[in-house]
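# Got a sequence here, can you model it:
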Amino acid sequence: MFRGSMVAMVTPMQAQDGVRDPVDEEGLARLVDYHVEHGTDAIVAVGTTGESATLNYAEHERVIRIVVEAAAGRIPVIGGTGANSTWEAIELTRSAHKSGCDGALLVVPYYNKPTQQGLIEHFSAIAEAVPIPQILYNVPGRTGCDMLPETVARLAELPNIVGIKEAQGTVERARELVERCGDLIDVFSGDDFNALATMQAGGKGVISVSANVVPRQMHELCAAALAGDYEQASAINAQLSALHQALFSESNPIPVKWAAEQLGLIGPGIRLPLTRLAVEHQERVRAALTQAGAR
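Below is the predicted model of the structure:
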């Protein structure tokens, strides 16, 4: 259902006091146009990179609605609707469905460390409550809970669970998921640095941070890999590899928001406890943007 380079899009904000920086709604709509024009294959709105953790409930719903309206059917929109409360995740997913999202991205519940059975019941409840296509999101480095392949295999039997964004960090995990679940759901890389290897293992694309600033290159990388042209994909990936690493020189989305600001795509707003990129990392990110051909 979803393929290629899917940008985990930043949420532009107007710089105010770092606590209540308002969402730049006009800038948000312009970003959607930018991604449509530069070949991005789908937009994820209000994921981790979109500062879901710093937006309140009403803002969360409104950002998704604006992105859907701005996309106007030109590009699929996936709403980030996960939460560590099953009821809240259901409500956010219902809202995204009503707003016209093409899919929902549901992160493993964070902080409360559910069991594997708890994960099965959590995601099953959301899938049963809302008919929208749903992508699971495993990122144990942030959630403190690793959703194991056998758990994913059970959830893959639910008809509206259509994919998983796997950010456990190893290609071996992605390969195991493809082997276990590849005939039921699609596997997407959650890490730009191993996106190509994941697609070589049978994955269908990447939910990408780097695509915020090099959308055309990420689209071309994915298109080549999915067509089996690994020589071309590898050449593009080599050009982007320094950027993939530099954009995690501090916690995401700090570096990518700074990079997008340098390219004139967004303003400087970011909400505490996130801060602007430290000076000692700025030259590394700037050099990586140049090497990647960002403009």
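# can we go C-alpha only for contacts and neighbour counts from here?
Noted.
# for the protein, what spans make up the helices?
Applying DSSP state H to the chain gives helices spanning 25-37, 57-71, 86-99, 116-129, 140-143, 149-155, 171-181, 195-200, 215-226, 230-246, 254-262, 279-292.
# The last one: which residues count as buried?
This means helix 279-292. 282, 284-286, 288-289, 292 (16 or more other C-alpha atoms under 10 Å).
# next up, for comparison:
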Amino acid sequence: MSQQTMRGVFAVPTTPFHEDGSQNIDGLVAGVNNVIEAGVGGVLCLGATGEALALSTQEREAQVRAVVEAADGRAHVVVGCMGYAPPKVSELIRQAGQWGADAVMVTPPFYGGLEPDSAVAALHSIMSVSDLPVMVYNNPHSTGTDLRPEHLATLLDTETFWSVKETSGAASRVRELRAELGDEVEVFVGADGIALEGFTQGASGWVAASAWLLPRPCQRLWELSRDGNWVDAVDLWDGLASPLGQIEDSPAFISLIKQALSRRGAEQGPVRSPLPTAPPEAVEALLATLEELERKPAHV
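Below you'll find the predicted structure:
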């Protein structure tokens, strides 16, 4: 598969754990097979807002190698490479390449509250030496820096700038990115609750945590939107938006996805500290919404 085909739904895995706290690689592989069979175009592991930063280097390697082996060329594998200092991020990218990744995702240096010019300068130094295509994750809520289209355009000359994962929530941002970056860079919706809105503005993909739980309807929404079947896309969205909103609006959304999967037969174990655990009432509410969604065959 070429870089030009790296579009569509990229599902974000949970990190299943055994009772003793070790990774449940068999559970991870089962999840990879499930989402690929649903038709997703990629798997993005070690995402920035999940449990990646709570894993050791050995655990990261085990996870990526397992996902690459399970995907077996059927879907692209992208690896999150988050760090404060550019040399650290470059080392993570090098490791991801050794482990078989097709591409990587990076964020601006977090916590420092950098001005956009400083943030893109750091990203430029990383991307200029990367051996893999790079997705830039714009998540101002978590990093403290909003990379607008004009900032991201300064990264085009790195020749590794594959895509943007856009999560600012700005109403017209996907359209603005398309206008500024042209066809050279893919634009992925990064917030599940505004997926359809992003598709109407020309997004070429969706990085979706919810797709780990709901791969078929998420993939179907993308296909309908890609093909311009907006009537059916809106009809599907009317049912899908509710569970996606419940997940995205929860500060414990990783736990919420894990508990829902476990209750539905795909044991995940707990989240790793310091991530919060979703309360029982939130889990029950999500499960009830999922049951309602599944009573509509066209939405499954």
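# still on that earlier bit, okay, among the buried residues of helix 279-292 of structure 1, which ones form the most distant pair?
Comparing all pairs in the buried residues of helix 279-292 of structure 1 by C-alpha to C-alpha, the longest separation belongs to Gln282 and Ala292, at 15.4 Å.
# out of the buried residues of helix 279-292 of structure 1, which one sits closest to Ala235 of structure 1?
Ala292 (11.3 Å).
# doesn't Gln245 make contact with that closest one?
No - if you go by C-alpha atoms under 8 Å, Ala292 of structure 1 and Gln245 don't touch, sitting 11.9 Å apart.
# Between the two, which contacts overlap?
Here Ala292 of structure 1 and Gln245 have no joint contacts, going by C-alpha atoms under 8 Å, 6 or more residues apart in numbering.
# Distance check, the closest residue to Ile75 of structure 1 other than its chain neighbours against Ile207 of structure 1.
Closest residue in space to Ile75 of structure 1, ignoring its immediate chain neighbours: Ala42 at 5.6 Å, by C-alpha to C-alpha, 6 or more residues apart in numbering. To Ile207 of structure 1, Ala42 of structure 1 is 9 Å away according to C-alpha to C-alpha, to the nearest Å.
# what sits in contact with each of these two?
Common neighbours of Ala42 of structure 1 and Ile207 are listed as 5-7 (criterion: C-alpha under 8 Å, 6+ apart).
# Let's have those residues in CSV, adding neighbour count.
Shown next, in CSV, are the shared contacts of Ala42 and Ile207 of structure 1 (neighbours: other C-alpha atoms under 10 Å):
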residue, neighbour count
Ser5, 32
Met6, 29
Val7, 29
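# Restricted to strands, list these.
Secondary structure from DSSP state E places 5-7 of these in strands.
# tally of neighbours for Ala171 of structure 2?
Residue crowding around Ala171 of structure 2 was assessed by other C-alpha atoms under 10 Å; the count is 12.
# how about the nearest residue to the alignment partner in structure 1 of it, chain neighbours excluded?
Using TM-score structural alignment, the equivalent of Ala171 of structure 2 in structure 1 is Val171. Nearest residue to Val171 of structure 1, sequence neighbours excluded (C-alpha to C-alpha, 6+ apart): Thr198, at 5.9 Å.
# Return the residues in contact with that neighbour.
Contacts of Thr198 of structure 1 were listed using C-alpha under 8 Å, 6+ apart, and they are 171, 174-175, 188-189, 205.
# same thing with Gln168 of structure 1?
Per C-alpha under 8 Å, 6+ apart, neighbours of Gln168 of structure 1: 138-141, 146.
# Make a ChimeraX selection of the buried ones in the residues you listed.
Per 16+ other C-alpha under 10 Å, the buried members of the contacts of Gln168 of structure 1 correspond to this ChimeraX selection:
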select :138,139,140,146
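# Tell me the one among the contacts of Gln168 of structure 1 nearest to Pro22 of structure 1.
Distance to Pro22 of structure 1 across these (C-alpha to C-alpha) is lowest for Val139, with 27.6 Å.
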